[in-house]
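Asker: Quick check, what structure comes out for this input:
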Amino acid sequence: MSRHEGVELANRAAHEVRERARTLRLTGPTAGLAAGFVQANLAVLPQALASDFLRFCQRNPKACPLLAVSEPGQWSLPGLGEGIDLRTDLPRYRVWAHGELVDEPTDVVHDWRDDLVSFAIGCSFSFEEALLAEGIELRHVTQGSNVPMYRTQLPTQPAGPFAGPLVVSMRPLRARDAIRAIQITTRFPQVHGAPVHLGDPALIGITDLSRPDYGDAVPLHDDEIPVFWACGVTPQSVIAASRPAFCITHAPGHMLVTDLKNHQLAVL
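Answerer: Modelled structure (predicted):
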């Protein structure tokens, strides 16, 4: 996607971005698209595992803040937007079998089953709008790349078969911007809230910031510190560790763009 196309999509409504994903005119990351609209991570599991995964999300609200849960077999989420089709409206998906990534398709129509339950999970792209409005630079937005994400040594709270490490997203910030970012993101608990760590990445088990587990590396300048937020890709690290027989997720950075507005999620 060219820079011009990115600017064009930033100014489009959420349903137009979904329509472009559905027709394969959008297959890349959704950061910065449909400005003002809430984006969501996606995890889709068989009904037999849904109650355990629901409890996992409830026990790990920083990483997995739930926005909506579907009925079994339902591929729409009416509370998040009119006409949403979870099988086609994300730019790219991941299909998992026994914890192994087996495919990254642009739709999951042929993978869909009547027993699947979908979980829409809040995404940090939503609070980024508030950070940018305060004049805080977000390096991955400046570069037009995907936010860097890392598996940590911080454990999640297990539920049933689901357990594994916390994944975090990282944004390099100057100290004064980091303080302001904490204040701002605390107001958005449904999209990960305040950071879980800042400073030395080794303290949470990250050995090399230049090699993210997901997304793209960004430079850290001498006057900046890395700031880490709990990330909605955490279910993917948990799926790899817990090895359910079947699962569908979004590809990191390739989100469901909903009709909710970011300001609706702010806590005053």
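Asker: use CA for all of it now, contacts and neighbours both
Answerer: Noted.
Asker: same for the longest helix seen in the chain, what does it pack against?
Answerer: In the chain, taking DSSP state H as the definition, the longest helix is helix 47-59. Where contact means 3 or more CA pairs under 8 Å, 6 or more residues apart in numbering; DSSP states H and E, helix 47-59 is packed against strand 116-122.
Asker: how far does the strand it packs on sit from the chain's center?
Answerer: With CA atoms, centre = their mean, to the nearest Å as the basis, strand 116-122 stands 12 Å off its chain's centre.
Asker: got the angle for the longest helix of the chain vs strand 116-122?
Answerer: The directions of helix 47-59 and strand 116-122 differ by 20 degrees, with axes from the mean of the first three to the mean of the last three CA atoms, to 10 degrees as the criterion.
Asker: in helix 47-59, what's buried?
Answerer: Neighbour counts over helix 47-59 (16 or more other CA atoms under 10 Å) mark Gln47, Leu49, Ala50, Asp52, Phe53, Leu54, Phe56, Cys57, Gln58, Arg59 as buried.
Asker: Verify the stated contact: the first one with Arg113.
Answerer: No: using CA atoms under 8 Å, Gln47 is not in contact with Arg113, being 10.2 Å away.
Asker: Please name the residues that touch Gly28.
Answerer: Taking CA atoms under 8 Å, 6 or more residues apart in numbering as the criterion, Gly28 is in contact with Met1, Pro91, Arg92, His254.
Asker: let's see 7 Å
Answerer: Contacts were defined as CA atoms under 7 Å, 6 or more residues apart in numbering; by that measure Gly28 touches Pro91, His254.
Asker: what does the one 3 residues further on give?
Answerer: Under the criterion of CA under 7 Å, 6+ apart, the neighbours of Ala31 are Phe125, Gly253.
Asker: Against which helices or strands is the very next helix or strand once past the longest helix of the chain packed?
Answerer: Downstream of helix 47-59, the first helix or strand assigned by DSSP states H and E is strand 66-69. Packed against strand 66-69 by the contact rule (3 or more CA pairs under 7 Å, 6 or more residues apart in numbering; DSSP states H and E) you find strand 116-122.
Asker: Would you map the helices across the chain?
Answerer: Under the criterion DSSP H, the chain contains helices at 3-10, 14-22, 47-59, 125-133, 139-143, 175-185, 234-242.
Asker: Now distance to Pro195 too, for the ones you listed, in TSV please.
Answerer: Output for the helices of the chain, formatted as TSV (distance: least, CA to CA, whole Å):
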stretch	distance to Pro195
helix 3-10	26
helix 14-22	27
helix 47-59	17
helix 125-133	12
helix 139-143	17
helix 175-185	7
helix 234-242	15
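Asker: out of those helices, nearest to Ala97?
Answerer: helix 234-242 (9.3 Å; CA to CA).
Asker: Contacts for stretch 37-44 next, please.
Answerer: The contact list for stretch 37-44 (CA under 7 Å, 6+ apart) reads 14, 116-123, 125-126, 232, 247-250, 255-262.
Asker: same check, this time on stretch 78-89
Answerer: For stretch 78-89, contacts defined as CA under 7 Å, 6+ apart pick out 18-19, 21-22, 75-77, 107-109, 256, 258-260.
Asker: and for comparison, fold this next one:
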Amino acid sequence: MSAPPDFDTESPSAVRAAIRSGAFRGFTNTVARGHVQGNLMIVPAEHADDFAAYCALNPQALPLLGRSEPGSPHIPGIAADLDLRTDVGGYMVFRDGELVDTPREIATVWRDDLVAFVLGCSFSFEAVLQRQGVRLRHIDEGSVSAMYVTGIETKPAGRFGGPLVVSMRALRAADAIRAITVSQRYPQFHGEPVHIGWPSLIGIDDLARSYGGHGLTELHDDELPVFWACGATAQLAARQARLPLCITHYKAHMVVTDLPIDGTAADPSFEKEKTS
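Answerer: Have a look, this model is predicted:
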């Protein structure tokens, strides 16, 4: 059995420091659970406004939490000490749409013309779902939610476009109903599901073949697949646009912010602990 972490796993600044030092390399869905986490997308400044427009046209998949100034790896509005070059735990570097590297930090890749975007992530509402009594089997089993490319087209902007990517959670029927009522209160984290049930109805042929090749993909007999819009939609759009350079977070290693989840809910009453 591995030793427990020697830092405060509920403190976002402590988590970022542990990532920066190399002390923590795990998935971020089990740390800083009271704080907002986000998808990272970094593009050259010449494409930044088009990407922002793409986000605005597809807000369920790409809810914008923060945008950096050109050349700055900081977004003070989401975390004062955050350095996007070192604090994410893993990165994916794409050139002309092709994955060329998966480094632990991107200081050597960083350029003065890069603009970083942080987009809402469904990891942020998973702690809320659990507090409301929803069982998330992928967390119980030490995994993450799987992602899939659908047959649903997003609204294009400039060079950005393509299909919607979704995340899937295997839920029992009663949990699926509760997950809908809870998640719809969090549009900053993708809101309510886009689909429940037969994957083929949204263009997913095989749950075993997830986007990125990770996550819980097998259902139990009493579970339904529940699909939420996913920020990985941006990664796929940037790849298909064949940008000369695009940098994203590595799968399941999200941007950990200082924003409290309690402060982002549309209805604060949904943050209360589940009572019998």
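Asker: Compute the number of surrounding residues for Pro59 of structure 2.
Answerer: Neighbours of Pro59 of structure 2 under the rule other CA atoms under 10 Å: 20.
Asker: Distance-wise, check the residue opposite Arg25 of structure 2 in structure 1 once aligned relative to Cys247 of structure 1.
Answerer: For Arg25 of structure 2, the aligned position in structure 1 is occupied by Thr27, per TM-score structural alignment. Distance, Thr27 of structure 1 to Cys247 of structure 1, using CA to CA, to the nearest Å: 20 Å.
Asker: More neighbours: which of the two?
Answerer: Per other CA under 10 Å, whichever of Thr27 of structure 1 and Cys247 has more neighbours is Cys247, with 24 against 18.
Asker: if I read this right, that one contacts Leu45, doesn't it?
Answerer: Yes: contact status for Cys247 of structure 1 versus Leu45: in contact at 5.0 Å, counting by CA atoms under 7 Å.
Asker: List just the nearest of the contacts of stretch 78-89 of structure 1 to Gly36 of structure 1.
Answerer: Set against Gly36 of structure 1, the nearest of the contacts of stretch 78-89 of structure 1 by CA to CA is Leu260 (8.5 Å).
Asker: Tell me the counterpart of Gly144 of structure 1 in structure 2.
Answerer: So, by TM-score structural alignment, Gly144 of structure 1 is matched to Gly142.
Asker: Identify the residue of structure 1 aligned to Cys55 of structure 2.
Answerer: Counting by TM-score structural alignment, Cys55 of structure 2 corresponds to Cys57 in structure 1.
Asker: now Thr86 of structure 2
Answerer: The equivalent of Thr86 of structure 2 in structure 1 is Thr88 (alignment by TM-score structural alignment).
Asker: ok, now Glu46 of structure 2?
Answerer: Superposed on structure 1 with TM-score structural alignment, Glu46 of structure 2 falls opposite Ala48.
Asker: Same check on Glu69 of structure 2?
Answerer: For Glu69 of structure 2, the residue aligned by TM-score structural alignment is Glu71.
Asker: Its match against Asp115, yeah?
Answerer: No: Glu71 of structure 1 lies out of contact with Asp115 (CA under 7 Å); the separation is 8.9 Å.
Asker: Find the residue closest to the match of Arg25 of structure 2 in space, skipping its chain neighbours.
Answerer: Nearest residue to Thr27 of structure 1, sequence neighbours excluded (CA to CA, 6 or more residues apart in numbering): Pro91, at 4.3 Å.
Asker: need the contact list for that neighbour.
Answerer: Going by CA under 7 Å, 6+ apart, Pro91 of structure 1 touches Ala21, Leu26, Thr27, Gly28, Thr106, His254.
Asker: Over in structure 2, see which of these survive.
Answerer: On the basis of both residues aligned by TM-score structural alignment, their matches' CA atoms under 7 Å, what survives of the contacts of Pro91 of structure 1 in structure 2 is Ala21, Thr27, Thr106, His254.
Asker: just curious, which of those residues is nearest to Ala35 of structure 1?
Answerer: For the kept ones among the contacts of Pro91 of structure 1, the residue nearest Ala35 of structure 1 by CA to CA is His254; the value is 15.1 Å.
Asker: The closest one touches Glu104, doesn't it?
Answerer: No: in this structure, His254 of structure 1 is not within contact of Glu104 by CA under 7 Å, at 11.1 Å.
Asker: Need the overlap of contacts for these two.
Answerer: Jointly contacting His254 of structure 1 and Glu104 under the rule CA under 7 Å, 6+ apart are Arg92.
Asker: More neighbours: those two, which one.
Answerer: A count of neighbours by other CA under 10 Å puts His254 above the other of His254 of structure 1 and Glu104, at 24 against 16.
Asker: Once you drop chain neighbours, what's closest to the more buried one?
Answerer: Spatial nearest neighbour of His254 of structure 1, excluding adjacent residues (CA to CA, 6+ apart): Pro29 at 4.5 Å.
Asker: Quick one: neighbours of the nearest residue to the match of Glu69 of structure 2 once chain neighbours are set aside, just the number.
Answerer: Leaving aside its chain neighbours, Glu71 of structure 1 sits nearest to Val117 (6.0 Å; criterion: CA to CA, 6+ apart). Val117 of structure 1: 23 surrounding residues under other CA under 10 Å.
Asker: Contact partners for the residue nearest to Thr234 of structure 1 when sequence neighbours are not counted?
Answerer: Once flanking residues are discounted, Thr234 of structure 1 sits nearest to Val167: 4.7 Å by CA to CA, 6+ apart. The contact partners of Val167 of structure 1, by CA under 7 Å, 6+ apart, come to Met149, Tyr150, Arg151, Thr152, Ala230, Cys231, Val233, Thr234.
Asker: burial of the first one, as a residue count?
Answerer: Think Met149 of structure 1. By other CA under 10 Å, the residues close to Met149 of structure 1 number 28.
Asker: Next: Asp103 of structure 1.
Answerer: The burial count for Asp103 of structure 1: 13, using other CA under 10 Å.
Asker: Could you find the counterpart of it in structure 2?
Answerer: With TM-score structural alignment as the criterion, the equivalent of Asp103 of structure 1 in structure 2 is Asp101.
Asker: separation between its match and Ala252 of structure 2?
Answerer: 16 Å.
Asker: what's the answer for His74 of structure 2, then?
Answerer: Taking CA to CA as the measure, His74 of structure 2 falls 21 Å from Ala252 of structure 2.
Asker: Centroid-nearest residue for structure 2?
Answerer: In structure 2, the C-alpha nearest the mean C-alpha coordinate belongs to Cys121, at 3.5 Å (CA atoms, centre = their mean).
Asker: what's the distance between that one and Pro73 of structure 2?
Answerer: Separation of Cys121 of structure 2 from Pro73 of structure 2 (CA to CA): 20 Å.
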